[in-house]
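Engineer: Got a sequence here, can you build the structure:
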Amino acid sequence: MTFGDVATVLSGLLVLRDGETTDDTVDGFVETDSREIVPGGIFVAKPGETTDGHAFVGVARERGARLAIVEHPVDDDITQIVVPDAVEALGALASHVVAAVRSSGRLRVVGITGSNGKTTTKNLLDAVLSPRAATVAPKNSFNNAVGAPTTMLRVTGDSEFLVSEMGASGPGQIARLVRMVTPDIGVVLKVGLAHAGGFGGLEETFAEKSAMVTSLPDTAVAVLNLDDDRVAAMADLTAARVVFFGLADAAHVRATDVDSDRTGTRFTLVLPSGEARPVRFRVLGEHHISNALAAAAVATELGVPLDDIVAGLETVTRAERWRMEVLGGRDDVTIINDAYNASPDSMAAALKTLAVITPPEGRRVAVLGTMAELGEFAGDEHDRIGLLAVRLRVDRLVVVGTDARRLHISAINEGSWDGESVFVETADEAYAYLSDELRAGDTVLVKSSNSAGLRHLGDRLGELFSW
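Structural biologist: Got it, this is the predicted structure:
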């Protein structure tokens, strides 16, 4: 695009660097982090909570940025487009670029949302689609008002698939992302209490997640989780053709013959045509079967043969860094590092996985930290997880951090335990305790929200018991 093209799309004020004209072009990626800039790109100077992107325009220029999108002119030798809101401008540019690539008729857009499982499903779908055609998918968990459009802006004229994670921590955010690029296929995985503090409760979360499918045209496809009653109910809210996935017999894409252990999960993948294939799925936890089914449903709609879907699913060995990541192995001690995100649903699923995969002769050890962003629901939900740990017969519960202490209290108040639950203030204290406590045959789950920092504890324990 030319400088003039970009300024027109953004309705911004173009301030040209000496010697440059409106017909000069940009052809690199668009970034909000100056460290990620490559030559020919655009730097979006986004104001932040602790730092202001305007202070890094010069760094971006030195790294090769040709254009800066700013909210006020900066004294750097670079062409700038001044806009009222840099994040809104980022979204507008993404919408324009995707529409332009789409006009060729090749690009298909998949939008994925849900309280849990977005990143895993994105990774699985990327593994299935990438061998077939040029596919753009988010790095890490780029799914918010900045990360999603940044990913969208990586499409080129050769791109055939754009997989877009669409997350939200407050009302209206998913609808905004959907408006940027109305998906050809919209996926809803689950409605739960993740980020409930920002929404207000399950009904509000339902309203937010349903925005993925309510505005889809009748030419689109809504891929919905039949095992989640709230998600299944979204079938009545969309004009799109509905494809259900799940374990239920009525699901169009389903799994049968499910079996799990510490090496992964085995199941039979069944498609609407009746075709079926066994899958050796190495992502730990039966709850991730739902994500695999969602990816398979999308891939089927995009024309991927069943054998290629299975091959893609079987290449994925972990959901994502710090998500059900299997570490250790020495002395038959298995560390499951799942401490990047934690909601009540994902915490419960991880604990149930721990209960299912621990061999009869081994101990179930759960190292749990806080579940963040639950607002008024935090106390009750930590209570519920503490009780669940007892009922699943976790042999040793280690609760880390003041924000999670209520989970420890709930467990010991259950009355059936005598010393099985331990509370410590810090990850270092937990490491010191576990270094002495763990023994051969233990299976250890480390689970918390990212803010608790227990992912680093999981890494340390994995290293301690590595070969």
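Engineer: okay, CA-based contacts and neighbour counts for the rest of this
Structural biologist: OK.
Engineer: Ala239: what secondary structure?
Structural biologist: Here Ala239 is recorded as coil under DSSP: H, G, I helix; E, B strand; the rest coil.
Engineer: Number of residues surrounding the residue nearest to it when sequence neighbours are not counted?
Structural biologist: In space, and not counting its chain neighbours, Ala239 is closest to Asp218: 4.9 Å by CA to CA, 6 or more residues apart in numbering. Around Asp218 there are 13 other residues, counting by other CA atoms under 10 Å.
Engineer: Surely Asp218 is in contact with Ala240?
Structural biologist: Yes - shown here, Asp218 and Ala240 form a contact pair, counting by CA atoms under 8 Å, at 4.3 Å.
Engineer: Next, the structure of the following sequence, for comparison with the previous one:
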Amino acid sequence: MIRMTLAEVARTVGGELFLSGADTPETPVTGTVETDSRVLGDGDVFVAKPGEVTDGHRFVAAAAAAGVVLAIVERRVEAEVSQIVVADAVTALADLAREVVARVRAGGALQIVGITGSNGKTTTKNLLARILSDAGETIAPRGSYNNEVGAPLTMLRITEHTRFLVSEFGAAGPGEIARLAGLVTPDIGVALMVGLAHAGGFGGVEATLAAKTELVEAVRPGGLAVLNADDPRVATMAAVAEGRGVSVRWFGRSASAQVRAEDVVVTASGTAATVIDGAERHPLRMRVLGEHHISNALAALTAAQELGVPLAQSIARLETVEVAERWRMQPLGTDRIRIINDAYNASPDSMAAALRTLAQIVAPGQRKVAVLGAMSELGEQAGEEHDRVGLLAVRLRIERIVIVGSEARRLYLAAIGEGSWDGEAVFFENADDAFDYLRTELRDGDRVLVKSSNSAGLRHLGDRLGDWVS
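Structural biologist: This next block holds a predicted model:
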């Protein structure tokens, strides 16, 4: 965070300042801003956010003991630290982020990229951050910090020296991306895809499209929208961009894309393609698994070009990335038994992409094993979409289909109904039972995909399997 005084912070968040000890209204605030008291230190700022499980106000005293200079609270707390009392701590966090970004941007060097999409946000964010980090100080979210708390916390990590801010925008409902992107007014907005992920929370895929379009609507006039030419829903955002004086640049596999890929090949060691931009042709050999990650790479390459990084340099930097993110197509284990832990998020699109990747990387004599859990937030389409995944697993000739959790039972029933009669598909109520089964079932040469939504908890099962086979 850039330097502000206690009084300036209070004015920014519209709160009442209560001083402690030797502090004055001019006492400087220069530390990091966090909602987790466990990571705070001298000079930092603690935002006491009420939560579903606990209340941040319980930890103000601990934050004071850690040396924070300020606590932003919704009610005064008995603790030896200056406090600013606000009506809503999350709103105050957003207001502070908006002011800090505006101050840094006034210096003229900061460029901001916003990324959204039903799938691929975190991977694309990580790939773009890797490209940009060699060109200047780059701030990007940790993990999937993309909501009303995580996005402002990321913004507040910038300094006067930050050249690039890469923001990832997720949404639990309409208007959320507009609010978050509106804090920074991105120079570039990247729209990856519009699918059924979280469609239940939005009321359908068309409502999801409207929510994702909010990012393009937030791009500053004269900025750039980086759009997926392969997604017809994303393609409709071009008219929105052009109506706001925002240019459009296309990426994808189709011939209409300006930055496109051909000759895509997926192997056990990674994903390769030829990247084409006009007369330029460059080989790309990523260590990240999955044909679907080529689209994410193209999006990152397109945005990086607009930010001044030549295509060849960007590709060279992408080729150094070993894992897109923990629990996202993360290879574990050994060559004897390879585990691919992709159980942080799941949607019908990402589930299908992961299963196809599993089918592509298996060599003759090796078995394909899919450990699958439920996809969350699909609303009334959940049953049908789980059926589709079960059918696909059988049609891809997955030798062992292990379904975990009652919410995923339709996957199991669909697999059996499609013709998986000879023990290929098995069902377990919980991850412990599935783990016990897999310890006896897995054998040398197996390639094991673990895939589910975060709420199903199978990422921990993937970790356990990885530790067991290592």
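Engineer: Tell me how the two chains score on TM-score.
Structural biologist: Once superposed, the chains reach a TM-score of 0.97 (TM-score structural alignment, normalised by the length of the first structure), with 464 aligned residues with a CA RMSD of 1.1 Å.
Engineer: just to revisit the earlier point, okay, the residue nearest to Ala239 of the first structure and Gly192 of the first structure: tell me how far apart.
Structural biologist: Distance of Asp218 of the first structure to Gly192 of the first structure, given as CA to CA, to the nearest Å: 27 Å.
Engineer: Same check on Gln173 of the first structure?
Structural biologist: Using CA to CA, we find Gln173 of the first structure at a distance of 17 Å from Gly192 of the first structure.
Engineer: same thing with Ala295 of the first structure?
Structural biologist: Here the criterion is CA to CA. By it, Ala295 of the first structure lies 20 Å from Gly192 of the first structure.
Engineer: can you check Thr79 of the first structure too?
Structural biologist: For Thr79 of the first structure, the distance to Gly192 of the first structure (CA to CA) stands at 45 Å.
Engineer: Over to Val30 of the first structure?
Structural biologist: Counting by CA to CA, the gap from Val30 of the first structure to Gly192 of the first structure is 33 Å.
Engineer: who's more crowded, these two?
Structural biologist: Relative neighbour count places Val30 above the other of Val30 of the first structure and Gly192, with 29 against 22, counting by other CA under 10 Å.
Engineer: which residue lines up with Asp442 of the first structure in the second structure?
Structural biologist: In the second structure, the residue paired with Asp442 of the first structure is Asp446, using TM-score structural alignment.
Engineer: Hmm, Ala370 and its match touching each other?
Structural biologist: No - the criterion here is CA under 8 Å, and Asp446 of the second structure misses it with Ala370 at 10.3 Å.
Engineer: Helices along the stretch 251-400 of the first structure, start to end?
Structural biologist: Secondary structure of the stretch 251-400 of the first structure (DSSP state H, counting those that start in this stretch): helices at 287-301, 306-315, 344-357, 378-391.
Engineer: Give me the aligned partner of Ala171 of the second structure over in the first structure.
Structural biologist: The alignment partner of Ala171 of the second structure in the first structure, by TM-score structural alignment, is Ala168.
Engineer: What is the end-to-end distance of stretch 65-81 of the first structure?
Structural biologist: Stretch 65-81 of the first structure has an end-to-end distance of 13 Å (CA to CA).
Engineer: how far out from the middle of the chain is stretch 227-245 of the first structure?
Structural biologist: Stretch 227-245 of the first structure sits 21 Å away from the centroid of its parent chain (CA atoms, centre = their mean, to the nearest Å).
Engineer: same check, this time on stretch 238-256 of the first structure
Structural biologist: Relative to its parent chain, stretch 238-256 of the first structure has a centroid offset of 21 Å by CA atoms, centre = their mean.
Engineer: tell me the contacts of the residue nearest the centre of the second structure?
Structural biologist: Residue closest to the average C-alpha location in the second structure (CA atoms, centre = their mean): Thr122, at 2.7 Å. Each residue near Thr122 of the second structure by CA atoms under 8 Å, 6 or more residues apart in numbering is listed here: Gly143, Ser144, Glu168, Ala324, Glu325.
Engineer: Need the counterpart of it in the first structure.
Structural biologist: Under TM-score structural alignment, Thr122 of the second structure pairs with Thr119 in the first structure.
Engineer: How is the equivalent of Ala148 of the first structure over in the second structure assigned, secondary-structure-wise?
Structural biologist: Superposed on the second structure with TM-score structural alignment, Ala148 of the first structure falls opposite Ala151. Ala151 of the second structure falls in the helix class when you classify it by three-state DSSP.
Engineer: Quick check: which element contains the nearest residue to Ala151 of the second structure once chain neighbours are set aside?
Structural biologist: Excluding the flanking residues, the one nearest Ala151 of the second structure by CA to CA, 6+ apart is Tyr145, at 5.6 Å. Using DSSP states H and E, Tyr145 of the second structure maps to neither a helix nor a strand.
Engineer: from memory Tyr145 of the second structure sits against Thr154, does it?
Structural biologist: Yes - Tyr145 of the second structure is in contact with Thr154 according to CA under 8 Å; the separation is 7.2 Å.
Engineer: For the contacts of Thr122 of the second structure, could you give me a markdown table that also reports neighbour count and distance to Leu355 of the second structure?
Structural biologist: Compiled in a markdown table, the contacts of Thr122 of the second structure are given as follows (neighbours: other CA atoms under 10 Å; distance: CA to CA, whole Å):
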| residue | neighbour count | distance to Leu355 of the second structure |
| --- | --- | --- |
| Gly143 | 14 | 23 |
| Ser144 | 18 | 23 |
| Glu168 | 29 | 26 |
| Ala324 | 20 | 18 |
| Glu325 | 19 | 18 |
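Engineer: Shared with the first structure, which of those residues?
Structural biologist: Retained in the first structure (both residues aligned by TM-score structural alignment, their matches' CA atoms under 8 Å) from the contacts of Thr122 of the second structure: Gly143, Ser144, Glu168, Ala324, Glu325.
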